[in-house]
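Student: model the structure of this input:
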Amino acid sequence: MIRNPILPGFNPDPSICRVGQDYYIATSTFEWYPGVQIHHSLDLVNWTLVRRPLERASQLDMRGNPDSCGIWAPCLSHADGLFWLVYTDVKRYDGNFKDAHNFIVTSPTIDGEWSDPVYVNSSGFDPSVFHDDDGRKWIVNMQWNHRTESYGGAPKSPAFDGILLQEWDAETKSLKGPIKNIFAGSPLGLVEGPHLFKRKGWYYLTTAEGGTGYDHAVTMARSRSIDGPYEMHPNMHLITSKDAPEAVLQRAGHGQYVETPDGQVYHTHLCGRPMPPKRRCTLGRETALQKCVWKDDDWLYLAQRGVVPDVEVPAPTDVEVTEQPARNETLFESGPLPTDFQWLRTPQPERIFSLSERPGHLRLYGRESVGSWFEQALVARRQEHHSFRAETTVDFSPDTYQQVAGLTHYYNRHKFHALVVTMHEKLGRVVTIFSCPGDFPHGRMVFPADSGVAAPDGPVDLAMEIKENDLQFFWRPASGGGWQAIGPVLDAGVISDEGGRGEHGSFTGAFAGMLAFDTSGRARPADFSRFVYERLEG
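Tutor: Model prediction:
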């Protein structure tokens, strides 16, 4: 069986592509660098991260991008001996405008170097490229209408002004011909995330609707002509949990169709797994996969009937599930950053971290504050379980309270908890807690451990245990001694899509990682020798 989600933790907007026996899924990364995650599978059951293709300044620079902007909704395809990746870089979130710029990059191989981007348009986000069987290529994307009351966190349907279609000229690498609005969406509204495919002379269009919260859905339509008119699916929606609050997989929508070599059919979708009692999705939007069937009316349906996604669905073939280890310990060595980890926004990672400056350590250079949208030294990995423990060992010698380094449970500048080492005027070097529990728009930080506790010289071990909605920090001298709890139990559930400003307010996911900042401007380094992520039961 395929057990959903197939990509746990922050992996939204899944675009799936099959090339021969190989399946690939591309997902959004928003402000996290490098851009776009691509996972690979041979069986639709076991998936491995193989590439983040947007990895250099000529491809992507997100310095200044607000939280939950950056890379939205990539579409991955294969044609003419190349992999094609089309995506949006969103430069604004709040207010009426989005400033959403769409680009294409290509590569002959998934794991090779990808091209510099070719500009497509800026009329809206969620672009997709469709390679027709006559050799022509088409771009579809939603159109954004700024003349509405829609703004960040409060989407309104009139801003989502239909799905645009225009031909792409692969020779000149530019759009050509008329722009046509081919689909206004269903009555559910907020139409976005378009993907086209063709079968038996029908052009099928799947879109995401209802917003990316609890009313989310995959809507399906078809036409004999690529530019419409499109008729709606008999059920209107192919996949949705909007009328099934008891379903495990909520917020189901935004996905893409794929066929196996022997003609079986599946459809990806994003989903969320809310935690009671506040229905907050602490793992963000994850990727799931549903088995589908074609019926005599040439419409696609879920194999289990209805529209509500299942946690377990039949795999194409019998295959063993590869269990991931419960504990993952990273010891930092020279070379590239281990693939579990990412950083924020900047294409100049050498300014925020080094794996060679002090062998056996990840050195973070304290730059701007934990709330910066420009240059922030924060290296982290996705939270993949509702309950987990993270540990790190940091060697850090601050000489002012403006220099800070430690362990963080992080979502964005308004939603984070951090256990840090810093300097206090009277206590000397201390371990204390910085927390921003979802206060918007001010981003007000609080200090649950007050001034903290004095820490002896030398490296310090820091830890946190997240058990569903609760977070407890711990510390000890690395030279020995038992773990000591510090501060009260904090609200881990605020580190979620729904935390703070609420549903539709942000779209990424929870991370566990290491941070450093130095607002004096002297770039005080902090050295981390290890990072542990361990799944906890319950």
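
Student: please make it C-alpha for all contacts and neighbour counts, starting now.
Tutor: Fine.

Student: look up how far residue 446 lies from the residue in the chain sticking out farthest from the centre.
Tutor: Taking C-alpha atoms, centre = their mean, the residue of the chain most remote from its mean C-alpha position is residue 426, at 41.8 Å. As for residue 426, its distance to residue 446 is 20 Å (criterion: C-alpha to C-alpha, to the nearest Å).

Student: I figured residue 89 hits residue 68, correct?
Tutor: No: here residue 89 lies out of contact with residue 68, judged by C-alpha atoms under 8 Å, at a distance of 10.7 Å.

Student: quick one, which of these two is more surrounded?
Tutor: When residue 89 and residue 68 are compared for neighbours, residue 89 comes out ahead with 27 against 23, by other C-alpha atoms under 10 Å.

Student: ends of stretch 166-182, what's the gap?
Tutor: According to C-alpha to C-alpha, stretch 166-182 extends 10 Å from its N-terminal end residue to its C-terminal end residue.

Student: quick check: buried residues in that stretch?
Tutor: Going by neighbour count (16 or more other C-alpha atoms under 10 Å), the buried part of stretch 166-182 is 166-168, 175, 181-182.

Student: distance between it and the chain's centre?
Tutor: If you compare the mean C-alpha spot of stretch 166-182 with that of the full chain, they lie 29 Å apart, counting by C-alpha atoms, centre = their mean, to the nearest Å.

Student: could you also give me the structure for this next sequence, so I can compare it with the first?
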Amino acid sequence: MTVLHNPVLRGFFPDPSLVRVGEWYYVATSSFEWFPTLPIHRSRDLAHWEYAGHVRGAVPGDSLAGVPDSGGVWAPSLSWDGERFWVTYAVVRSVGTPYFDADTYVSTAPDVSGPWSPPRRVASHGFDPALYHEAGRLWLLNLQNDHRPGGQRFAGIVATELDRDTLAPVGDTHLLLQHDRLVEGPKLLRRDGWYYLVLAEGGTGWEHGVRVARGRALTGPYELDERPLLTTRDDPGVPLQKAGHGELFQAPDGTWLLSHLTARPLHTPHGRRCTLGRETAIQAVVWDADGWPRLRQEGWHPAVEVEVPAPHSPPPPSAPPEGLSWPWSTLRGPVDRSWADTSSRPGWIRLRGRHGPESRWAHSLLAQRVTEHRAEAEVTVEARPSAFTQAAGLVLRYDAEAYVGLDLTWAEPEGEPQRGQQWRDAGRTVLSLVARDERGARQVAVVDVATAKVTLGVTVDGTAALFWYATDGTRTTVGPALDISHLSDDHGARLRFTGLLAGIHATDLVDAAWTADFTGFRLMCTAEERPRALTRG
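Tutor: Below is the predicted model:
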């Protein structure tokens, strides 16, 4: 047996959809406003995962420009019909409104690395769709969203048969189940003459869970299991919180398992905060005498360590991606050589400044997921700003209203007010530390630097982030340690669904032509002390 340690995908990897094809397991996760869209990882042993590609072209036109924070590409469902991979997902263009303005798409590919077919829009009842394949037929499951005032927003689970070639609806849409508590994210499987609906229950926060219903016919009626399969809503002390959004699957030896999302909260004076976002975990499942799935460890709380079947053969070695591909991510569009260039200066990344860090349109940003509560990032930047509208540096980012960053920029001479005097010869090059929350941005500290080339860094310990710089190898801190608990899913009143990333960015608000060069980016995330994954005979 192999012992895995949850979460198996750590950091911003929510809403997992896991499928096994042969001896490989594949999992797709949500990407929201980030590119690459719908990253896919693969594993042979369920404990060790590697990036395997993404659904390229998932967004028509390859643009999410203008989409709000935590909008974009939600909750994929990955499946295999024996010949090709299928994926369905919603592109959500409104967040915090009753409409969602979601379009549901379907794409297929011979391999998860692609090529993926151009996305085709299908019936779009709500978000978190799924596909079910049976005897050559194709069914689309979805949450039904009722936007009307006074209505039940999440008005049940529906299923529509689709023509496999045209993806047009075949016959009527069927209402499968309604429930007093919010249910969404339906997944369907058949076992021993029963159709089982695996449902995300209670919303994706602290009340999250997995609930199962079953019926003798695909179109219902369905009866709900009297108890949850998985949840932590009853115990805030469980290490893995927010457990929900599950999918059942089988190992080659017939063992049943459950993939699900989870989160590792930090306990702060402001309450629990999940700075890393929602992550991917796996549980072992057994079936009780009445035919309901149960966690192997009994109860409904997720386990951190889980024994799973060992693979028959070790995974082949894989080559790490090169250049500006994974693990780099970009906002609202794929990386574009017009603003992110590696050819002009070998060993360096040249960013052309565009919009500012609060833009929902054209922010020149490259970032990587922070996967542990202790982390350190650093990069060397070389640039010669001549205006306060030009800046480049290192940033910790949750979204456009939640970030902290240390930028190399321009400022007026010491003692002069901020009056846009950059057209004069006078001025100075400074490092500016800025923190942004829902109340706006504030400048925490300003430090003069006498060079155009400087190493910037940040050390993260829980919800404390300390920025620093070095010009001769000696680190000098900039400002105090900052509280970054607002860089989390749980801060504020609005919906937040992503996670913490560290990256580099550049801004030129006037000409969109000024450039900054970066080299030596390093993100080191330190996991808590834990046993290594084991394989036992």
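
Student: can you pull the TM-score for these?
Tutor: Scored by TM-score structural alignment, normalised by the length of the second structure, the superposition of the two chains gives a TM-score of 0.91; 507 aligned residues with a C-alpha RMSD of 2.0 Å.

Student: pretty sure the residue farthest from the centre of the first structure is in a strand, no?
Tutor: No: residue state for residue 426 of the first structure (DSSP: H, G, I helix; E, B strand; the rest coil) corresponds to coil; a strand is not indicated.

Student: counterpart of it in the second structure?
Tutor: With TM-score structural alignment as the criterion, the equivalent of residue 426 of the first structure in the second structure is residue 413.

Student: could you measure from that match over to residue 407 of the second structure?
Tutor: If you measure residue 413 of the second structure against residue 407 of the second structure using C-alpha to C-alpha, the figure is 17 Å.

Student: and residue 247 of the first structure? What does it align with in the second structure?
Tutor: When the two structures are superposed using TM-score structural alignment, residue 247 of the first structure falls opposite residue 238 in the second structure.

Student: neighbours of the closest residue to its match other than its chain neighbours, how many?
Tutor: Leaving aside its sequence neighbours, residue 238 of the second structure sits nearest to residue 232 (C-alpha to C-alpha, 6 or more residues apart in numbering; 6.8 Å). Residue 232 of the second structure: 23 surrounding residues under other C-alpha under 10 Å.

Student: next up, the contacts around residue 232 of the second structure.
Tutor: Contacts for residue 232 of the second structure (C-alpha atoms under 8 Å, 6 or more residues apart in numbering) come out as 206-209, 238, 240-243, 300-302.

Student: secondary structure class for residue 350 of the first structure?
Tutor: helix.

Student: what's the answer for residue 61 of the second structure, then?
Tutor: Using three-state DSSP, the three-state assignment for residue 61 of the second structure comes out as helix.

Student: all strands of the stretch 151-300 of the second structure, in order?
Tutor: For the stretch 151-300 of the second structure, applying DSSP state E, counting those that start in this stretch gives strands covering 154-162, 169-177, 183-191, 194-201, 209-215, 223-224, 230-231, 241-250, 256-263, 266-268, 271-273, 279-287, 293-295.

Student: the fourth one against the first structure, how far on average?
Tutor: If you overlay the two and look at strand 194-201 of the second structure, the average distance to its match in the first structure is 0.7 Å (mean C-alpha distance after the TM-score superposition for the first structure).

Student: same question for the fifth one.
Tutor: Here strand 209-215 of the second structure is compared with the first structure after superposition; its mean distance to the aligned residues, by mean C-alpha distance after the TM-score superposition for the first structure, is 0.5 Å.

Student: tell me the residues of the first structure aligned with that strand.
Tutor: Counting by TM-score structural alignment, strand 209-215 of the second structure falls onto residues 217-223 of the first structure.

Student: looks like the match of residue 426 of the first structure contacts residue 430 (just checking).
Tutor: No: with contact defined as C-alpha under 8 Å, residue 413 of the second structure does not reach residue 430; the gap is 10.3 Å.

Student: show me what contacts residue 383 of the first structure?
Tutor: For residue 383 of the first structure, the contact set (C-alpha under 8 Å, 6+ apart) comprises 9-10, 283, 509-512.

Student: one more time with 10 Å
Tutor: Residue 383 of the first structure makes contact with 8-10, 282-284, 390, 409-410, 466, 509-513, 533, 535, according to C-alpha atoms under 10 Å, 6 or more residues apart in numbering.

Student: what's the match for it in the second structure?
Tutor: Under the alignment by TM-score structural alignment, residue 383 of the first structure pairs with residue 370 in the second structure.

Student: list the contacts for the closest residue to its match other than its chain neighbours?
Tutor: Ranked by C-alpha to C-alpha, 6+ apart and with sequence neighbours excluded, the top spatial neighbour of residue 370 of the second structure is residue 501, at 5.2 Å. With contact taken as C-alpha under 10 Å, 6+ apart, residue 501 of the second structure is in contact with 11-12, 275-277, 328-329, 366-371, 395-399, 403, 487, 523.
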